[in-house]
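Peer 1: Mind looking at a prediction? Sequence and model below.
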Amino acid sequence: MKKILKIQLIKSLIGKKNTHRAIIRGLGLKRINSVRVLNDTSSVRGMINKVSYFVKILS
């Protein structure tokens, strides 16, 4: 069984670094409180670590 992560965007992207905005888009998050379910891989974990102040892991 694959491990999954449920991620929620909790903070606005206005005025933040373009690289952080790109990472959030890469995770598939668009609006505040949007939630995505992603596979738990090392690349996804790395992206989450970069923008940890934007997101909350729900699962």
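Peer 2: Arrived safely. Numbering: from 1, shown residues only.

Peer 1: Going by C-alpha atoms from here, please, whenever you check contacts or count neighbours.
Peer 2: OK.

Peer 1: First-to-last residue distance for stretch 15-33?
Peer 2: 18 Å (C-alpha to C-alpha, to the nearest Å).

Peer 1: burial count for the nearest residue to V55 once chain neighbours are set aside?
Peer 2: Nearest residue to V55, sequence neighbours excluded (C-alpha to C-alpha, 6 or more residues apart in numbering): L9, at 4.6 Å. Neighbourhood size, L9 [other C-alpha atoms under 10 Å]: 24.

Peer 1: how close does L9 get to N39?
Peer 2: Counting by C-alpha to C-alpha - L9 and N39 are separated by 17 Å.

Peer 1: Pasting the second one now:
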Amino acid sequence: MANKLKVTLVKSPIGNVPKNRKTVEALGLHKMHQTVELPDNAAVRGMVRHVAHLVKVEEA
């Protein structure tokens, strides 16, 4: 199991509920196709699950 996740914003959060927009921002994603590496833990996986329709996730 990898200890990092690569999260990429592939769909705009504009038009989504404010909770989803705040979650995307909390993940450190601000622009389309921006990728961030985050620790692979339960908190991050839960945030990614809530915005799964907006992001692409890979194990790094």
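Peer 2: Cool, got the structure. Predicted model only: the values in this text are computed from it and were never measured.

Peer 1: Tell me how they score on TM after superposing.
Peer 2: In this superposition the chains share a TM-score of 0.92, using TM-score structural alignment, normalised by the length of structure 1; 58 aligned residues with a C-alpha RMSD of 1.1 Å.

Peer 1: returning to what we had before: can I assume the residue nearest to V55 of structure 1 is in contact with L58?
Peer 2: No: look at L9 of structure 1 against L58 with C-alpha atoms under 8 Å: they stay out of range, at 10.5 Å.

Peer 1: quick one: the helices in structure 2?
Peer 2: Applying DSSP state H to structure 2 gives helices spanning 18-26, 42-50.

Peer 1: Flag every buried residue along the first one.
Peer 2: Going back to what we said before, that points to helix 18-26 of structure 2. N20, R21, T23, V24 (16 or more other C-alpha atoms under 10 Å).

Peer 1: what's the average distance of that helix to structure 1?
Peer 2: Compared with structure 1 after fitting, helix 18-26 of structure 2 deviates on average by 0.3 Å (mean C-alpha distance after the TM-score superposition for structure 1).

Peer 1: what range in structure 1 matches that helix?
Peer 2: Aligned using TM-score structural alignment, helix 18-26 of structure 2 spans residues 18-26 in structure 1.

Peer 1: Export the helices of structure 2 as a markdown table, with columns for distance to H33 of structure 2.
Peer 2: What follows is the helices of structure 2, written out as a markdown table (distance: least, C-alpha to C-alpha, whole Å):
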| stretch | distance to H33 of structure 2 |
| --- | --- |
| helix 18-26 | 12 |
| helix 42-50 | 15 |
